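[1] coords please:
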Amino acid sequence: MSKHEGLARDSLGTLESIVMGVAGTAPAFSVAVTTATIVAAVGVLSVGSILYCGLIMFGITLAFIHLSKITPNAGAAYAWVGHVFGPRWGFFAGWGLLVASVFFMVSATIPAATSTLVLLAPHLVDSTHWVAGTAALWLTAVTLVVTRGIKHSSYTQLTLTVFETAILLALIIGAFIKYSDAPMHPPSMIWISPVSFTPQVFATGALTAIFFFWGWDVTMNLSEESRSNQTGAGGAAGVGAFWSVLNMMLFFTIMMVVVLIALNDQDIANADTNILLAVATKLFPAPWNYLAVFCTIVSTVGTIETQILQFSRSMFAMARDRMLHPVYAQVHPEWQTPWMATIVIWGLGMLLLFTSSYMPSVKEILQSSILAIGFQICFYMSLAGFACAWHYRKKLRSGPRRAISYVLWPALSATFMVFIALYSIPTFDTLTNVMGAGGLLIGFIPLLLNERRFGRQVIRSSRP
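    Okay, the predicted model is just below:
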């Protein structure tokens, strides 16, 4: 196998980067897997939670775009936080993403599995063993596509995203036509009013809402494989991140309104991960309503693919810098992908799926993994926000626009994420705390082992 200098450079343009960012947030998947959880937590204030979390996430997006100007790096947050605050902080920024990605292999593949069983064997949908087994098949299939090369991945994403977008637009238009006069939940300014939120309600809704937006930063992990002709904008990767997050802010807010006007609270609770099917069934006759099931499967496959890309590139970059064992920096000589790191997330995902098959219900698996992932997202993204604000602190004297874009917005977003994470810890059950905080603390083991093996390392590749 080749050494690490083998990623396929200049493979992704702006359009492909935008598609990757949209696919990373997985519109249909995010709505399907998270809506029941957030509505159960904060009710109609779900709309405001998503809107305000979108504004918070956009501040983090600006941080990633500006930090990418230091140098394109497959490690993204790991490399740039390490450049600003030192290698240990960089390591834990990368570790937070790695752990969240592994848990995501459960919360992402399960909706694909349940949707598949809805089509093929509806009586098995509530069986955790059958769901986990079907999820394992999906994980294996997607891993094979990702391992074959970044171009294969981008072509797959483009096809899946076009199909997904067409179905979701049909659902949005159909819902507003049918329920504009008699909505299940009458729209109100209360849904987005800041005074409707207490600190606890905001933190509870925000931790789940953050899960909606997570995944766009895969574009930044692909920055070494993206074109860099857009000077000053972070290259194609930065442009892709910018537009994908803006589009998703608009889409998720509208889609939450669609769910609330089309379904009552009991419908939402009963639908669980099949929320799009529940909406489609209200709008379209069979078998056309089952296009929503295909939409969920397509979106889920897309986000599994992007998350494997994100994990493998982060692990590759960390191993390249000897913050993890160098074996994970191996790149396939023909496909130019970090194949060892890709196999790692496949193996860990299979292990977690096997373990989750013994949990009492599919719903419990999803709720615990979503909250734990939300905590870890807050951790590593807040580090990136603070790193951007500190690195560009001199921009405070460069005029209001630069001060807000480079320093104030990223810093405020990072502060909100810290608040959300800390405020939520006491509300977690033991399993969620073990998965969320415990998953981060385990990072001390590989960090100390590699420091002992190689000595204290400087993050070489993140230096200008």
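
[2] Only C-alpha atoms from now on, for both contacts and neighbour counts.
    Fine.

[3] next structured bit after whichever helix or strand Ile210 is part of?
    Assigned by DSSP states H and E, Ile210 belongs to helix 199-213. Going down the chain from helix 199-213, the next helix or strand is helix 218-221, by DSSP H and E.

[4] got the contact list for that next one?
    17-18, 20-21, 24, 64-65, 68, 72-76, 237-238, 240-241, 306-307, 309-310, 313-314 (C-alpha atoms under 8 Å, 6 or more residues apart in numbering).

[5] if you set the cut-off to 7 Å instead, what comes out?
    Applying C-alpha atoms under 7 Å, 6 or more residues apart in numbering, the set of residues contacting helix 218-221 from outside is 17, 20-21, 24, 73-76, 237-238, 240-241, 306, 310, 313-314.

[6] hmm, back to that, go through the helix holding Ile210 and flag the buried ones.
    By 16 or more other C-alpha atoms under 10 Å, the buried positions in helix 199-213 come out as 202-213.

[7] and what of stretch 28-41?
    Neighbour-count burial for stretch 28-41 flags 28-39 (criterion: 16+ other C-alpha under 10 Å).

[8] this one next, for a side-by-side:
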Amino acid sequence: MTTPPGRTDKGLRSGSLGLLSSVALGLSSVAPAYSITVTLGAVALVVGDLAPAALLLGFVPILLTAFAFRELNREMPDCGTTFVWNTRAFGPGAGWLAGGWVPQTATLIAMAALAQVSAGYLLSFLGLDGVAGDGIGVTAVAVLLLAVLTTVARRGLRLAAGVQYVLLGLQLLTLLGFGTAALVREGAATPSPSWLNPLAVDGFGPFAQAVLLCLFIYWGWDALITTNEETRDSGRVPGQAAVISTLVLLGTYLFTAFAALSFAGTGATGIGLGNPDNATDVLASLAPPVLGPALAKVMELAVCVSAASALLTCLVSSPRGTLSMAAHGALPAVFARIHPRHRTPAFGTLFFGSATATVLVALSLISRDFLGDAILCVGLLIACYYGTTALACVWYFRTRLRDSPRSLLLRGVLPLTGGLLMSAAFARSAYDMIDPAYGSTSFHGVGGVFLLGAGSLAAGGLAVLAAKARFPVFFRTGRTSVTARLVTTED
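    Predicted coordinates:
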């Protein structure tokens, strides 16, 4: 591998990943077992047996956004991804805020939640229910898990990818086993194609709410693209892996949803998906009657490793984002430090591991409700940076859209549609979150979730002003200089 003249070699180990390992990273970062168990019940409460239709429709803007990521990565393969792409399309301010601050903030909050979830399920799996019910105990175990996974991430991408194969395999096999057992159980209803009919929903409001919930369970696949400089054929393979991973997620979620609906139905009592008591952990409620008490413990382990797997991927992807920002002069140079032997962003990995532990401890000490609302506000941040990046694709390629029908479709029509849908999701999310009944906290009649989401964006605006004073060269020349400093690899 050689780096073309004038390009910047950030020191990462190129050629570490292929298509399969990239897909594994993309799937792992979404935490499929955890995501479906905490979301399916909430969706069923809103739209009943039309939950598969909501999953399918919620997938549409995700797929359209994935095409935008693929096309931008082909043009500009850089581990900074959204930061670089938005900087090139809209300028340094937009790149720093929508491509840097917003995704990193969303990921940091999610990492704190994933660490807590993984620790709680691990303790439950081990039969330590007393400790699992103790907030301090769960937080202590979560911090220990963070330390272990930070060490794995710091020691190299190949090791992290190898661990992900095992963790992801357990998740997918468990979901497949659960779904198959649920479908063949005596009394299970025959799945109906009508469950995929979005026109059967009673009103736009409930369906929009269900679709917004579904955006969360697909979020995270873009983490795989941050390893593009360490992937073979960096301009092609990461984009392919992004599209493949989203399609695999769709199939996995639809299969699990059909199986759960067939077995449990949507009743408001017992194991029904319409029972609010089951909404936050559907698979834990259904696993014992479907799999039996012994195998139900495997489901607990699957959710535990699902959250841990996603956490590990975040510890891989986030430091590479800040590495790119530092390499392009938008963050302190310390974030660009590479471990001399492992060839990983040494300081950045330790920084994100430590920052996640700090956020987790702080939010846990304030209130568990506060941590829950912080997690809910992530949806607003997801819609913000996904939508902005999809629109950046259209704007960047605007002069080339007439080059071919492919260019018009994949760089224009599909990303524009995805960007507009994400913008609509952002507006709808903000509207819903203002309600003080949304989430667990409120302040002067305004929902705490909205205040946390809007506050994160406002804090990002202030951070941009501070960064502009600290890194004036980047904010003056960044729109053109990022192009000269992109890394591509050639055989």
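
[9] tell me which residues of stretch 407-421 of the first structure are tucked away?
    For stretch 407-421 of the first structure, using 16+ other C-alpha under 10 Å, the buried residues are 407-418, 420-421.

[10] Give me the residues contacting the helix holding Ile210 of the first structure.
    Contacts of helix 199-213 of the first structure (C-alpha under 7 Å, 6+ apart): 25, 30, 38, 41-42, 46, 49-50, 53, 370-371, 374-375, 420, 423-424.

[11] To what extent does it diverge from the second structure after superposition?
    Helix 199-213 of the first structure, aligned to the second structure and superposed, deviates on average by 2.0 Å (mean C-alpha distance after the TM-score superposition for the first structure).

[12] Which position in the first structure pairs with Val359 of the second structure?
    Using TM-score structural alignment as the criterion, the counterpart of Val359 of the second structure in the first structure is Leu352.

[13] List the contacts of its match.
    Val106 are the contacts of Leu352 of the first structure under C-alpha under 7 Å, 6+ apart.

[14] ranges for the helices of the stretch 101-250 of the second structure?
    All helices of the stretch 101-250 of the second structure, identified by DSSP state H, counting those that start in this stretch, fall at 102-125, 129-132, 135-154, 157-184, 204-218, 237-264.

[15] Read off where the following helix or strand past the last one ends up in the first structure.
    If you walk from helix 237-264 of the second structure toward the C-terminus, the next helix or strand you reach (DSSP H and E) is helix 282-291. Structural correspondence for helix 282-291 of the second structure: residues 275-284 of the first structure, per TM-score structural alignment.

[16] Wasn't Cys79 of the second structure part of a strand?
    No. Judged by DSSP: H, G, I helix; E, B strand; the rest coil, Cys79 of the second structure forms no part of a strand; its state is coil.

[17] check contacts around the counterpart of it in the first structure.
    Matched by TM-score structural alignment, Cys79 of the second structure corresponds to Ala74 in the first structure. Listed by C-alpha under 7 Å, 6+ apart, the contact set of Ala74 of the first structure reads 221-224, 313-314, 317.

[18] where's Ala74 of the first structure relative to Arg9 of the first structure, distance?
    To Arg9 of the first structure, Ala74 of the first structure is 11 Å away according to C-alpha to C-alpha, to the nearest Å.

[19] go on, Leu117 of the first structure?
    39 Å.
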